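Quick one, fold the following:
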Amino acid sequence: MSLQPEISQRDLRLRSKEIMDAVEDGQSYTVTRDGREIGELVPLRRRRRFVSRTEFAAMSRTSPGFDLERLRAEQEAVLDGDLDDPYAR
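You can find the predicted model right below:
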């Protein structure tokens, strides 16, 4: 038995707007048919678009160090030293 509220298939059909609004607000449901669990309605995880300055600073403190000279050396090893200027005539 699940911890989330159970709704019958019939309730889902008759009260779909009310139930979907609740799902949109974060509520999960177990859907039943003839008393048997047949599925779950769960809200989709929403992607965050913003990270606060405080959270970014905390993540940055634990991130690995960045060596600019090593990056440049790796780029030089991969790239051809004579890059053509796309605007040269």
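
from here on, contacts and neighbour counts on C-alpha atoms
Will do.

ranges for the strands of the chain?
6-8, 29-33, 36-41 (DSSP state E).

So which of those strands is nearest Arg15?
strand 6-8 (9.9 Å; CA to CA).

so what's Arg33 up against?
8-9 (CA atoms under 8 Å, 6 or more residues apart in numbering).

make that Pro5, sorry
28-30.

With Phe56 as the reference, measure out to Phe50.
Going from Phe50 to Phe56 by CA to CA, to the nearest Å gives 10 Å.

Following up with a second sequence; could you model it the same way so I can compare the two?
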Amino acid sequence: MARTIPQRELRNESAKLMDAVAAGETFVVTRHGEPVAELRPIQSVRKTFISPEDLARIAGAGVRIDREQFRRDLDAVIDQSV
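The predicted structure follows:
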């Protein structure tokens, strides 16, 4: 849940608030009592690195794809003509 703070607190306590955001907290900043901004941590969309353990787990799943069936499935939903 986001904590509401006035603009003055953001200005005066910015270093402390940035540490809190880095730790996962979210703040709604108000001006004259009206919400104007949200200060929150950036959420990573995807991992750019796969650990050796994760790679071994994924590779060991034993999932096999039938390439002919895969091609038929693609052809059924995608128009391949120009």
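
Phe50 and Phe56 of the first structure: which is more packed in?
Phe56 (11 against 7; other CA atoms under 10 Å).

ok, now how distant is that one from Asp67 of the first structure?
20 Å.

Ok, Phe50 of the first structure next?
Distance from Phe50 of the first structure to Asp67 of the first structure, by CA to CA: 27 Å.

report the longest helix in the second structure, please.
helix 67-77 (DSSP state H).

which other residues reach that one?
So helix 67-77 of the second structure is in contact with no residue, going by CA under 8 Å, 6+ apart.

Quick one: the residues in the first structure that stretch 20-34 of the second structure pairs up with.
Aligned by TM-score structural alignment, stretch 20-34 of the second structure corresponds to residues 22-36 of the first structure.

Which positions within that stretch qualify as buried?
Buried positions in stretch 22-36 of the first structure, judged by neighbour count with 16 or more other CA atoms under 10 Å: 23, 28-32.

I'd like the strands of the first structure as CSV, with distance to Leu14 of the first structure appended.
Shown next, in CSV, are those (distance: least, CA to CA, whole Å):
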stretch, distance to Leu14 of the first structure
strand 6-8, 10
strand 29-33, 13
strand 36-41, 15
